[in-house]
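Colleague: any chance you can model this:
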Amino acid sequence: MRKGKLTFVMYLIAVMVITCFPRVGYAEGDTLFTLSKSAENALPDQALEVTVNGNNLKGLYAYEAVITFDPDVVELVKAESKLEGFFLPPKVDNGKMTIAFTKVGKKAGEQGRSALSTIAFKGKAQGNANIKLLSVKALDPSLTATVHSYGTAFDDLAGYEWANTEIEALASSGIIKGTSATTFSPGDNITRADFICLLVRALYLHVEVDGNFNDVEQSDYYYKEVGVARKLGIAQGTSDSLFEPRLSISRQDMMVVAARAMKIAGKMLDESVSDLSNFSDSSEVAAYAAGPLSQLAKEGIIQGYNGLIKPNDTAIRAEAAVIIHRLLNK
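Modeller: Okay, the predicted model is just below:
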C-alpha cells in the first residue's frame, strides 16, 4: 500500500476511535448489524465460524466492531473481510475482540444488506461460546460516524443464553421491546398481534392500510401492523373477519406467518421442500403448516428442540426474537 493510502487509512481508523455520534431510538429503516453463527455451542478442536452482517446499510464506508466471546470455550483462529479494502487484524484482550475496516479512495459506501467479515474460532471446550456483538461504529463516505450499541439492561435472561444475542440485538435496534426498562420476560407467551408487529417492523413492510379485521380497533397499538399484514396476505385471521390478536400464537402459526412475510419481503424459500421427517413429532404438524415449516427448517431458521418441532406449543418471546433475528440474516 502506498504511503498516501496508508495515511488515509490510519486517519479513518483514528476517526473511528475518537468520533462518536450516538444513535438514539428506533426509526423505520434503521441500519442493524448482526452476527450469524455456524453453531451456538463449541466442541473441542472443532471449527465455529461467525459472520458479521450489515442490514439496511446506507453508505457504509468504514466500521469498527467490538465482539465478545468466552475465551475458555473458544479461541480465535483468524478474521477476514468480505469487502474490498483495508482490514485491520483483530485486537483481542481476554475475550474482547475489535476488528476494523475501511474502503480506500473515492469509493461508494455499502448499501442494503452485506456480509462484512467472517471470524473463525476453534473450540477449546464444550459449551456455549457466548459470542456477542457489543457495538459497531460505522462511518459513511463523508466520515460521519454513528455508534450502534447492542448491550441491554435486561436482567432476567438467565437460562435463555441461547437467545441472548438475538434479544440484545433486536432490543437495541428498537425492533423488539422489553416488558420494562430492565426486564424482557423471555419465557412469556407472545400474542398473535405482537408477533405480527415484529415481522412488519423487522422486514420494513409497507402498504396503505384501508381496512382491518373486525376485532382490531384503530386505537390498538398494533392496528397498522396487523392491517399491513392483512392486506399483504401474511395475516389471514382465524375466520374471514376475526384475527384474535390477543391470543398467544402457536409455534407452527408463528412459523407460517414468518414464511409468508419472508416471501413478501423478497427472501425466497424453496417451495419444493416438504420433508419434516427429521423431527420425531412431525405428525403433529397441521397440513397447512407443513410446507412453510419444511422451508424454514431447510434454511436453518427453525431448528427444533432435541429432534422435536413442538408445533402446537405456544411460542414464547425468546423464541420469537431468535426467529426474527434469523430472518434478518437470511
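Colleague: when you work out contacts or count neighbours from here on, use the C-alpha atoms and nothing else.
Modeller: Fine.
Colleague: what are the ranges of the helices in the stretch 201-330 of the chain?
Modeller: Under the criterion DSSP state H, counting those that start in this stretch, the stretch 201-330 of the chain contains helices at 223-232, 251-264, 287-298, 317-328.
Colleague: figure out which of those helices is closest to residue 153.
Modeller: Distances from residue 153 to each of those were compared using Cα to Cα; the minimum, 15.7 Å, belongs to helix 317-328.
Colleague: who's in contact with that closest one?
Modeller: Surrounding helix 317-328, the residues in contact under the criterion Cα atoms under 8 Å, 6 or more residues apart in numbering are 36, 55, 160, 163, 166-167, 170, 176, 185-190, 195, 198-199, 202-203, 254, 262, 301-302.
Colleague: next step: these restricted to helices.
Modeller: 166, 167, 170, 195, 198, 199, 202, 254, 262 (DSSP state H).
Colleague: hmm, back to that, could you export the helices of the stretch 201-330 of the chain as TSV, including mean neighbour count and distance to residue 208?
Modeller: TSV is the format used below for the helices of the stretch 201-330 of the chain (neighbours: other Cα atoms under 10 Å; distance: least, Cα to Cα, whole Å):
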stretch	mean neighbour count	distance to residue 208
helix 223-232	22	7
helix 251-264	21	15
helix 287-298	20	26
helix 317-328	22	23
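Colleague: tell me which of these sits nearest to residue 116.
Modeller: The closest of the helices of the stretch 201-330 of the chain to residue 116 is helix 317-328. By Cα to Cα, the value is 14.6 Å.
Colleague: now for the helices of the stretch 201-330 of the chain, which one comes closest to residue 240?
Modeller: helix 223-232 (10.8 Å).
Colleague: please generate a structure for the following sequence too, so the two can be compared:
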Amino acid sequence: MNRKITLFTFIVFFLSCLPIPLLATAYAETAPSFLLTADKPVDGKITLTMSGKNIDDLYGYEAKLTFDPDRLELAKAESELDGFSVQPIVKNNEITLAHTKTGNKAGESGDFIIGTLTFKMKKDGASSVKWISMKAVNRNLAVHTYSVEESVSVASPKKGFIDLDGHWAKADIELLASKGIVEGMDEHHFVPQGQVTRAQFAALISRALKLKTNAEEIPFADVAPDSWYKDVVTSAYSAGIIQGMTETRFAPEKDITREEMAVMIVRAINHVRGSASEDTTGAAMTFADSESISEWAKEGIHLSVRLGIINGRTEDRFVPQDRATRAEAATVMKRLLSALNLL
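Modeller: Below is the predicted model of the structure:
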C-alpha cells in the first residue's frame, strides 16, 4: 500500500466496500468522552487502557498518542473491538493505532474499553503518555474527529537486584540499570559473577553510546541475520569498536576476556572523541603478569588503565585471559561513560 495513504484513509476505503444501510444511525445526544488509565508496573512493563464513554456506533477508528521513547518502548497494542487492526505505526514520539470491524454490522455503543497498550519501561523515572486525538467512523462512513488530550503519568520503580547487597559494583550496576543500559538476568537478579559474551558486550556498548543501526554488510558468517545481536554487532563493527576473531568469524557466543574488553573500550573512546587523547609511546606495563597479555592488547590495556576505566584483578595482576564478569563489564561501562561525560 502506498505509504502516503493514511491509516484512516485505508479504513474508510475498506468500509466503503461494505454494504451501507439506508438509514444512518444518529449520534447520541450526550457527547462522547475518552479516558486513558494506567495499571501498576509489572516485571518492567506497564499497561495503559483506552476507554470510551457515551460512544455511539464506533465501527472503526484511528487513535494518535505521544510518549517518551527514551524511557518507554511500545511492546504491544490490542483492540478490544472485534475485526482487525493495522500494525501500530511508531514514528519518533508518536504512535498511530487503527482498527475496524468487518461486515454489515453495527458499531460499538455505550461505555466500553477500546483497547490497551503495553510499554516496556526502559529507564527509571517519570514520563507520560498522552492520547492526542481520536478519529471515529460509524458503519455509514460518517467521520468525527475528537481532540482527546488525555494523559497519564508513568513512573518506573527504581530497579534493585537482591543479589547485589554488599557487592562492590552495586552502585554502578544500579545506575546503569536505571538508564536501561544494563539488564538483570531476571527482574530481581543481576548475577554479577556471571560471564559476558562478545555479543552481549557489543550490545552493552551499543546501548551505552546509542550507536545507530545501519544496513552495512558485516563479514562474519557466524552472525545470523535473524539473531538478536545482528543489529548491535553491525552497529559496533561499523563504528570500528569490534573486530572478529578472524576475518569471517566474530564468535558472538564466546565469553569475552578482560583484554578483549579493554581493547573495545579504547576503540569506543576513539569512536566518540576521534582519539583516546593519551600518549602510550614507550610506556611499560606495571602488572606482574604483563607477559601473558596478548601483543595486540597491550596498548589498549595500558591506556584503559591510565584512564582509570579498568583495573587489575589485584594490585599487581591484570589477568588478561580471564573471562570478564557481568559486574566488571558494568563498572567498566560506567567509567567509560563518565570519562566521555555521557552520564
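Colleague: want to throw the helices of the stretch 201-330 of the first structure into CSV with distance to residue 120 of the first structure?
Modeller: Rendered in CSV, the data for these read as follows (distance: least, Cα to Cα, whole Å):
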stretch, distance to residue 120 of the first structure
helix 223-232, 39
helix 251-264, 29
helix 287-298, 24
helix 317-328, 20
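Colleague: out of these, nearest to residue 135 of the first structure?
Modeller: With distances scored as Cα to Cα, the stretch of the helices of the stretch 201-330 of the first structure nearest to residue 135 of the first structure is helix 317-328 (16.5 Å).
Colleague: number of nearby residues for residue 278 of the first structure?
Modeller: 12 (other Cα atoms under 10 Å).
Colleague: now do residue 291 of the second structure
Modeller: The number of residues packed near residue 291 of the second structure is 11, by other Cα under 10 Å.
Colleague: that one pairs with which position in the first structure?
Modeller: Using TM-score structural alignment to pair residues, one finds that residue 291 of the second structure aligns to residue 283 in the first structure.
Colleague: what lines up with residue 165 of the first structure in the second structure?
Modeller: If you follow residue 165 of the first structure across to the second structure using TM-score structural alignment, you land on residue 171.
Colleague: burial count for that match?
Modeller: Counted by other Cα under 10 Å, the residues lying close to residue 171 of the second structure total 14.
Colleague: who's in contact with it?
Modeller: Counting by Cα under 8 Å, 6+ apart, residue 171 of the second structure touches no other residue.
Colleague: shouldn't residue 191 of the second structure be in contact with residue 165?
Modeller: No - at 11.6 Å, residue 191 of the second structure does not count as touching residue 165 under the criterion of Cα atoms under 8 Å.
Colleague: about what we covered before: tell me how far the match of residue 291 of the second structure lies from residue 297 of the first structure.
Modeller: Taking Cα to Cα, to the nearest Å as the criterion, residue 283 of the first structure is separated from residue 297 of the first structure by 15 Å.
Colleague: what does residue 220 of the first structure align to in the second structure?
Modeller: Aligned against the second structure - with TM-score structural alignment as the criterion - residue 220 of the first structure pairs with residue 227.
Colleague: could I get the contacting residues of that match?
Modeller: So, once contact is read as Cα under 8 Å, 6+ apart, residue 227 of the second structure ends up touching nothing.
Colleague: in the second structure, what stretch matches the longest helix seen in the first structure?
Modeller: The longest helix of the first structure (DSSP H) is helix 3-18. Alignment of helix 3-18 of the first structure against the second structure: no match, by TM-score structural alignment.
Colleague: for residue 271 of the first structure, which non-adjacent residue is closest in space?
Modeller: Computed as Cα to Cα, 6 or more residues apart in numbering, the closest residue to residue 271 of the first structure that is not its neighbour in sequence is residue 295, at 6.5 Å.
Colleague: to which residue of the second structure is the one you found aligned?
Modeller: Here residue 295 of the first structure is matched to residue 303 in the second structure, going by TM-score structural alignment.
Colleague: how close does that match get to residue 275 of the second structure?
Modeller: 11 Å.
Colleague: again with residue 98 of the second structure
Modeller: Between residue 98 of the second structure and residue 275 of the second structure the computed distance is 48 Å (Cα to Cα).
Colleague: look at these two and report which has more neighbours.
Modeller: Residue environment comparison for residue 98 of the second structure versus residue 275 gives the larger neighbour count to residue 98, 24 against 12, counting by other Cα under 10 Å.
Colleague: which residue in the first structure aligns with residue 216 of the second structure?
Modeller: Aligned by TM-score structural alignment, residue 216 of the second structure pairs with residue 210 of the first structure.
Colleague: tell me how many other residues surround its match.
Modeller: Applying other Cα under 10 Å, we find 9 residues neighbouring residue 210 of the first structure.
Colleague: can you pull the contacts of it?
Modeller: residue 227.
Colleague: and it, how far is that from residue 257 of the first structure?
Modeller: The gap separating residue 210 of the first structure from residue 257 of the first structure is 21 Å, by Cα to Cα.
Colleague: the strands in the stretch 51-200 of the first structure, which residues?
Modeller: 62-68, 74-81, 86-93, 96-102, 110-123, 127-128, 132-139, 145-149 (DSSP state E, counting those that start in this stretch).
Colleague: adding mean neighbour count and distance to residue 25 of the first structure, write these out as TSV.
Modeller: Written out in TSV, the entries for these read as follows (neighbours: other Cα under 10 Å; distance: least, Cα to Cα, whole Å):
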stretch	mean neighbour count	distance to residue 25 of the first structure
strand 62-68	21	20
strand 74-81	19	29
strand 86-93	16	30
strand 96-102	22	25
strand 110-123	18	20
strand 127-128	16	30
strand 132-139	23	15
strand 145-149	21	11
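Colleague: quick one: which of those strands is nearest residue 243 of the first structure?
Modeller: Each of the strands of the stretch 51-200 of the first structure was scored for nearness to residue 243 of the first structure using Cα to Cα, and the closest is strand 110-123 (32.8 Å).
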